[in-house]
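1. Predicted coordinates and the sequence they were generated for:
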Amino acid sequence: MNFIQAIILAVIEGLTEFLPVSSTGHMILASSYMGIASDPFVKLFTIVIQLGAILSVVVLYFKRFFKTLDFYYKLIVAFIPAAVFGYLLSDKIDELLESPMTVAISLVIGGFILLFVDKWFSEPTIHSEEEITYLTALKIGFFQCLAMIPGTSRSGASIVGGMTQKLSRKVAAEFSFFLAVPTMFAATAKKLLDFYKAGHTVSHQEVQILLVANVIAFIVALLAIKSFIGFLNKNGFKLFGWYRIIAGIIIILLIYSGHDLQII
């Protein structure tokens, strides 16, 4: 992986991590097109650049993270299902990550759900984070676990989960962003631990690549989150639904045309 490839992937990460379109699916297409070989550093890279995206949430919602302890308690409760199932099903998740067809099918199914989710949950009763109960947070956490199926989209699963619990689109999206912080920190920490336990090391150039990529992902994610909230309030999820369906179909067509798609 060179610097140009790293920057492109960082832009993709920043754009797609918090949108309900699956960053994994986009990584497949981009990495396949650029011919990036899968190796331990590349796999580490795709997880660690999430740190930049995480910081964008903390910066944008800085005051919310220092408001009350109750805010943190809700995030912990919502994070528990992902922590438990992620630990218990880690081997199965790794198997699914080897299947581009799984990603494609998940994109299409999730796309059809997004086409209708605004109609299904059109009468929200929760319009602020303070109104979310611990039980509601836990239920949203279980929905987030669906994202362990590659192509589902962590943000998409948790946003839809929030809407099933009567959260408004805006509140569901923002809680999804907040929940990403502990979830992605944990995923990054585990990936780093596994990387070094396996005896791998990073070179000076690879450290530079990680730093640059995180800065890029941070800047792009800032813009993506602000734009997404505004777009969501005006237009809902339908456009994202069609986008997912088209992306999934493209991956399926590439697979059947003989392209060797690798999930990095």
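-> Looks like it arrived, so ask away.
2. alpha carbons only for contacts and neighbour counts from here, please
-> OK.
3. Can I take it that A37 is in a helix?
-> No - counting by DSSP: H, G, I helix; E, B strand; the rest coil, A37 falls outside a helix, being coil.
4. give me the number of residues near it?
-> A37 sits with 14 neighbouring residues when counted by other Cα atoms under 10 Å.
5. Distance check, it against H200.
-> Note on A37: its distance to H200, by Cα to Cα, to the nearest Å, is 17 Å.
6. now R244
-> R244 sits at a distance of 35 Å from H200 (criterion: Cα to Cα).
7. Next: F240.
-> In this structure, F240 and H200 are 38 Å apart, going by Cα to Cα.
8. ok, R244 and H200, which is more surrounded?
-> The neighbour comparison of R244 against H200 (other Cα under 10 Å) goes to R244, with 28 against 11.
9. tell me which residues of the helix or strand harbouring the more buried one are tucked away?
-> Secondary-structure assignment from DSSP states H and E places R244 in helix 238-256. For helix 238-256, a neighbour-count test (16 or more other Cα atoms under 10 Å) marks 238, 240-242, 244-248, 251-252 as buried.
10. okay, these in JSON lines with distance to Q165 next?
-> Listed next are those as JSON lines, based on distance: Cα to Cα, whole Å:
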{"residue": "K238", "distance to Q165": "20"}
{"residue": "F240", "distance to Q165": "21"}
{"residue": "G241", "distance to Q165": "20"}
{"residue": "W242", "distance to Q165": "24"}
{"residue": "R244", "distance to Q165": "24"}
{"residue": "I245", "distance to Q165": "25"}
{"residue": "I246", "distance to Q165": "29"}
{"residue": "A247", "distance to Q165": "28"}
{"residue": "G248", "distance to Q165": "28"}
{"residue": "I251", "distance to Q165": "32"}
{"residue": "I252", "distance to Q165": "33"}
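11. Put this next to the first one:
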Amino acid sequence: MIWLTAIILGIVEGLTEFLPVSSTGHLILATELLGYDAAKWAVFNIAIQPGAILAIVVLYRHLFWDMFVGLFRGDRQAIAFVRNLLLAFFPAVILGLAFGDYIETLLENAVVVAWALVIGGFGILLVERFAKPEESGGVAAMSVRQSIVVGIVQCLAMIPGVSRSGATIMGAMALGVDRKTAAEFSFFLALPTLTGATVLQLFKHRDAITSNDLGLIAVGAFVSFIVAWAVIKAFLAIVTRYGFAPFAWYRILVGGAALIWLAMR
């Protein structure tokens, strides 16, 4: 059963990591629904994120290679691309180090997740209704101000259930960035953010992780990679055509159902 749990949580991670529905929130609710100890699986849920990250690397490998080569050539677009990602990444580093222990306690609270899903869903609907995004010209064309503000907004996702991708995408759109660029900026920002969070958690809990745990993490990460690879391609097609409202209503329904279920337990 423990290996089946790792596979299930890997599927949940891959399905939700890059959608504006909160992967961490869904993983916490999944452990509650399945009757598992949320505290026991909290580190596992973070440790399998590199699988989903790898899906971004594979799908955008040509772009990343061009930016990497461009840096050594002094290409202005490559420099702006890396600059924007770093500017958006630093706020999470600062707050993550400052409030890491408090954030870990929230990872065990399913009620917080449910409320965050509902509130975040209405937040997405408001941004979709009032934001006036324009063609931005890609991640490298975003301004320093836009990058910094998106990085600050990303910090809201330290509350489980808010959604890192949802916060960054909606934050970018509120600043006038078009849907596709906002989504891709969120994808790319996941690389340093989720990698840093994973390394930090594994280091902090290194004494509690056994060789069997490493096997479970490997399985969960592999499953999340396969699922995320398929989800990312479909996600861009959906938001380009329908926007983010379907995900907002999904959040509201799931969060509301979770609140009712948690209250009746």
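-> Structure received. Everything numeric here is computed off the predicted structure, so don't read it as measured data.
12. Please work out the TM-score for the two chains.
-> Once superposed, chain against chain, the TM-score is 0.91 (TM-score structural alignment, normalised by the length of the first structure); 254 aligned residues with a Cα RMSD of 1.5 Å.
13. Mean deviation, the helix holding R244 of the first structure versus the second structure?
-> In the superposition with the second structure, the average deviation recorded for helix 238-256 of the first structure is 0.8 Å (mean Cα distance after the TM-score superposition for the first structure).
14. Number of residues surrounding the aligned partner of I219 of the first structure in the second structure?
-> Per TM-score structural alignment, the equivalent position to I219 of the first structure in the second structure is I226. Summarising burial for I226 of the second structure: neighbours were counted as other Cα under 10 Å, giving 18.
15. Pull out the buried positions in the host helix or strand of I226 of the second structure.
-> Using DSSP H and E, I226 of the second structure sits in helix 211-242. By 16+ other Cα under 10 Å, the buried positions in helix 211-242 of the second structure come out as 216-229, 231-232, 236, 239.
16. So which other helices or strands are in contact with it?
-> With contacts taken as 3 or more Cα pairs under 8 Å, 6 or more residues apart in numbering; DSSP states H and E, helix 211-242 of the second structure sits against helix 2-16, helix 38-47, helix 49-59, helix 179-204.
17. circling back to that earlier point, next up, the contacts around the match of I219 of the first structure.
-> Counting by Cα atoms under 8 Å, 6 or more residues apart in numbering, I226 of the second structure makes contact with 14, 52, 55.
18. With neighbour count and distance to G176 of the second structure as added columns, please give those in JSON lines.
-> As requested, the contacts of I226 of the second structure are exported to JSON lines (neighbours: other Cα atoms under 10 Å; distance: Cα to Cα, whole Å):
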{"residue": "G14", "neighbour count": "31", "distance to G176 of the second structure": "28"}
{"residue": "A52", "neighbour count": "30", "distance to G176 of the second structure": "28"}
{"residue": "A55", "neighbour count": "23", "distance to G176 of the second structure": "27"}
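19. and of the residues you listed, the nearest to I28 of the second structure?
-> Of all those, I28 of the second structure sits closest to G14, with 14.3 Å by Cα to Cα.
20. Tell me which residues touch that closest one, please.
-> Applying Cα under 8 Å, 6+ apart, the residues near G14 of the second structure are 51-52, 223-229, 231.
21. need these in a markdown table with distance to A197 of the second structure, can you?
-> As requested, the contacts of G14 of the second structure are exported to a markdown table (distance: Cα to Cα, whole Å):
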| residue | distance to A197 of the second structure |
| --- | --- |
| G51 | 14 |
| A52 | 13 |
| V223 | 19 |
| S224 | 17 |
| F225 | 17 |
| I226 | 21 |
| V227 | 21 |
| A228 | 18 |
| W229 | 21 |
| V231 | 22 |
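22. Which one of those is nearest to K180 of the second structure?
-> Taking Cα to Cα as the measure, K180 of the second structure sits nearest to V231 out of those, at 15.0 Å.
23. My guess is that closest one contacts L15. True?
-> Yes - using Cα atoms under 8 Å, V231 of the second structure makes contact with L15 at a distance of 6.2 Å.
24. can you count the residues close to the counterpart of A157 of the first structure in the second structure?
-> Per TM-score structural alignment, the equivalent position to A157 of the first structure in the second structure is A167. The burial metric for A167 of the second structure, expressed as a neighbour count using other Cα under 10 Å, is 26.
25. ok, and the closest non-adjacent residue to A167 of the second structure?
-> In space, not counting the residues next to it along the chain, A167 of the second structure is nearest to Q154; the distance is 5.5 Å by Cα to Cα, 6 or more residues apart in numbering.
26. what's the average distance of the host helix or strand of the one you found to the first structure?
-> The secondary structure element spanning Q154 of the second structure is helix 144-154 (assigned by DSSP H and E). When the first structure is overlaid, helix 144-154 of the second structure sits 1.1 Å from its aligned residues on average, using mean Cα distance after the TM-score superposition for the first structure.
27. matching residues in the first structure for that helix?
-> When helix 144-154 of the second structure is aligned against the first structure using TM-score structural alignment, it corresponds to residues 134-144.
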